Structures are given as C-alpha cells and as structure tokens.
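A.B. asks: need the 3D shape of this:
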Amino acid sequence: MLKEKLKDYHIILASKSPRRQQFFKDLNIDFTIKTIEVDEIYPKELKGLEITDFLADLKSKAFKNLSENDILITSDTIVWLDDKALGKPKDETDAYNMLRSLSGKNHDVITSICIKSNHFLKIVNDVTTVSFKDLTDEEIWYYIKNYKPFDKAGAYGIQEWIGFIAIDKIEGSYFNVVGLPVHKLYKELVNL
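C.D. replies: Here you go, the predicted model:
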C-alpha cells in the first residue's frame, strides 16, 4: 500500500543505522541510503525533544540539492535522563557510566524524524518511557564486552540481551526505542 502511494517519489534515508534501514525494508518502501556527516552540536539551552527536533532538522540541512521528486528522511534519537541527554558512548568507560546511570531508573527515549522535500518540511517526534531494573556491574560489563553498543543512544539496544534482562516496562512505542517511531513515519508518508 505505502509502496504504491510513494511510487512517484524518490525516498532518501539519511541514516547509517541498520535498524532504521530494516524498518524501511519492512515497510516495503523503495529507498536509497545517502548520508552526509554533520557535527551534531545543539544549543545548550535545548531540552528533550527540542534537541532531537533540532538535530533531525540540522541533518536535513546538509542536503542542499534535492530533486523535484526527492523526499529526504533524517532522524535523531537520544536517551533523556535526569534532565540530561545521553547520546552514543565514546568508549567502554562512557558506555559503563551511561548504563550505570540508567540502572534502577526510568528514562525517556526521544526520536525525531524530519521529512523534507523541495515543497515542505515536517518534523514529528515520539517519546517512550523505559524502566530499568537495578543492574549489577557484572551484567553491565557482560553487555558492553559482548554487544559493543557504541552506535546506540544511551549505550543500549532494547532488542539485545540488555533489553531482555534489564527492562521492567515501557510506556509508548517499542520501535521508537529501537530507533524509529515507525507508526508516526507511516502516518506522515501515507498522507503525502
């Protein structure tokens, strides 16, 4: 259904994330992957979804010459804990510190999607609250050593081992925590 709706468009997914790419395949969307490196720096006064909205838009601005039928999709995800954004960890120590800070607490996973063409720009976002059990150091280090979560906001993937053992409950979209609120993307694309 969506494939037919989008047949006159060229969909560009600006993401290296294998999880986001898989979502597009699972939606049966024809798309190409094109990425442009952007320094993901945002004004310090921004909070929560203001950060992801800003960064998704910033990533879209790197694409200067869209063709008439191009639709560009960029996105950004952060983990929001104690009024602070957790991005991707720099190394094992950073990953450990992030997971230790998440242990026994609730946090929000926030994703924004920017959908852009030569005729419109729309940003949508989603927030999912995740509850972590108390984690032992042994569990944290096992996860870091075996799953190397350095490409994931907050240093974890809900679909991996840590998600199986650490998450007590989630409120909101599971897929948002994986990296893309697919239901919101679908709604925007089907209504183009």
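A.B. asks: switch to C-alpha atoms for all contacts and neighbour counts from now on
C.D. replies: Will do.
A.B. asks: and the helices in this protein?
C.D. replies: Under the criterion DSSP state H, helices of the chain are mapped to 2-5, 18-26, 49-61, 92-102, 137-147, 161-166, 174-178, 182-190.
A.B. asks: elements contacting the fourth one?
C.D. replies: It stands for helix 92-102. Helix 92-102 is packed against helix 137-147, with contacts defined by 3 or more C-alpha pairs under 8 Å, 6 or more residues apart in numbering; DSSP states H and E.
A.B. asks: now for the helix it packs on, which elements pack on it?
C.D. replies: Packed next to helix 137-147, using 3+ C-alpha pairs under 8 Å, 6+ apart, are helix 92-102.
A.B. asks: for the helices of the chain, give me JSON lines that also has distance to Asp108.
C.D. replies: Below are the helices of the chain laid out as JSON lines (distance: least, C-alpha to C-alpha, whole Å):
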{"stretch": "helix 2-5", "distance to Asp108": "30"}
{"stretch": "helix 18-26", "distance to Asp108": "19"}
{"stretch": "helix 49-61", "distance to Asp108": "10"}
{"stretch": "helix 92-102", "distance to Asp108": "10"}
{"stretch": "helix 137-147", "distance to Asp108": "19"}
{"stretch": "helix 161-166", "distance to Asp108": "15"}
{"stretch": "helix 174-178", "distance to Asp108": "9"}
{"stretch": "helix 182-190", "distance to Asp108": "17"}
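A.B. asks: I'd like the structure of this one too, to check against the first:
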Amino acid sequence: MKLVLASNSPRRRQLLSDLGLQYTVRLQEVDESYPEHLRRAEVAEYLAAHKAAAYRTTLAPDEVLLTADTIVCLGEEVLNKPADEAEAIRMLSNLQGQAHDVFTGVCLLAGDGRQVIFSEQTRVHFRSLSDSEIRFYVQQYKPLDKAGAYGAQDWIGMVAVTRLEGSYFNVMGLPVHRVWEELGLLTGQHLLPQ
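C.D. replies: As a prediction, the model looks like this:
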C-alpha cells in the first residue's frame, strides 16, 4: 500500500519521516468549519474525516490516505488557529497557569473504501507566564498556523509546559504510536521503516 499524506503541516511530515514511512503529499483546500453541536474529540475526528472525504474519488486502490486535525480545548472551548497576533495573545493568556486538552483526530482512508477514524487526547499543563513572555513568543515564533496558538516543540513548550499526560507527539499534531498501529491493522502488513 502507498501512503498519501493530505497535510501541509511540516510537523506531520517530519513525524512520518521519523517513523521511516515512505509517503507522498497531496493537497487541496478543504473547508474546516464543523457543526456547532460537536464537542472536543468529536470536532477533531469530524474534521479529519471531512478532509478525507474530499479525496475519496482520487485515491487509487493501492493507496491509503492519512488526514488529521489537531485542536486545543480549554474546558469546552475549542481553540483553533488564531486569526491574528491579538487572538494568539488572548489564547495564550487564557491557557497560561492552567491545564488544557489537545485532541488530534486522524482518518485513514483506503482506496478500496475502508476507513478508520480515531482520536487521541493529551492533557497539557502550562505554568503561569508573564505578558512579556507571551508577547515575545507570539512576535518571534508567529504561531498563527497552530491550534491554541502554540507549538509544544517551540520555545514556549520548553519554558511553559510543565507536564504532559498522554502522547507528546499528539500535541505536535500526530499520535504516531496509534497511526503506526492502525496503519498496520488497516493494511494487514507489519510495518517496518524503509
């Protein structure tokens, strides 16, 4: 089976490469809105499946498509990618000094129509941050492409994340342990790095 990644995320690309998996990237624009009644993990799974549906008719029989979506939740509030620096500062100000949840939804869609949808949750504990630390991070690291306005692999992850409950890689955007397992089950192959 040939793996196709439908993501522009450099972090997801790096994680798949670090797993030793061969893949190609296929991109197209997909609306990332979701029904308002969905909550937390449901949002991430819905978005991953919605993205996969846009590729359904383009897959060859020997291809498996991987789509994913990561969201940050503070309580029931979903924090997507910030629209601008002011929203990024507001998000980080709300997250600081608290624990929040990161959900990554993943959809694996085989060219023969078989599909697996799942999500993983990681609880992230942030220490209290000063306003100047938050402004520094937003201005220097430009986290506008990241759910919750931060990347755990960035400077802020090093200085603010005090504890994780769950997968670190899930916070980066892909629960690779679960992807590995589910790909093996879907394809019926023992995956080994190439």
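A.B. asks: tm score of chain vs chain?
C.D. replies: Here the TM-score for the pair of chains, by TM-score structural alignment, normalised by the length of the first structure, is 0.94; 184 aligned residues with a C-alpha RMSD of 0.8 Å.
A.B. asks: for stretch 129-139 of the first structure, which positions count as buried?
C.D. replies: Using 16 or more other C-alpha atoms under 10 Å as the test for burial, stretch 129-139 of the first structure gives 129-132, 135.
A.B. asks: likewise stretch 12-21 of the second structure?
C.D. replies: Buried residues in stretch 12-21 of the second structure, counted by 16+ other C-alpha under 10 Å: 12-13, 15-16, 21.
A.B. asks: what is the corresponding segment of the first structure for it?
C.D. replies: Aligned by TM-score structural alignment, stretch 12-21 of the second structure falls on residues 20-29 of the first structure.
A.B. asks: show me how far that stretch is from its chain's centre.
C.D. replies: Distance of stretch 20-29 of the first structure from its chain centroid, counting by C-alpha atoms, centre = their mean, to the nearest Å, is 14 Å.
A.B. asks: counterpart of Trp180 of the second structure over in the first structure?
C.D. replies: Trp180 of the second structure maps onto Tyr186 in the first structure, with residues paired by TM-score structural alignment.
A.B. asks: contacts for the match of stretch 12-21 of the second structure, please.
C.D. replies: By C-alpha atoms under 8 Å, 6 or more residues apart in numbering, the residues outside stretch 20-29 of the first structure that reach it are 2-3, 6, 13, 15, 30-31, 179-180, 182.
A.B. asks: so stretch 69-87 of the second structure matches what in the first structure?
C.D. replies: Per TM-score structural alignment, the counterpart of stretch 69-87 of the second structure in the first structure is residues 76-94.
A.B. asks: and the end-to-end length of that stretch?
C.D. replies: Taking C-alpha to C-alpha, to the nearest Å, stretch 76-94 of the first structure runs 20 Å from one end to the other.
A.B. asks: list the buried residues of it.
C.D. replies: Neighbour counts using 16+ other C-alpha under 10 Å place 76-81, 85-89, 92 of stretch 76-94 of the first structure among the buried residues.
A.B. asks: can you put the residues you listed in CSV and add distance to Phe54 of the first structure?
C.D. replies: Formatted as CSV, the buried residues of stretch 76-94 of the first structure follow (distance: C-alpha to C-alpha, whole Å):
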residue, distance to Phe54 of the first structure
Asp76, 9
Thr77, 11
Ile78, 12
Val79, 15
Trp80, 15
Leu81, 18
Ala85, 13
Leu86, 15
Gly87, 14
Lys88, 17
Pro89, 20
Glu92, 28
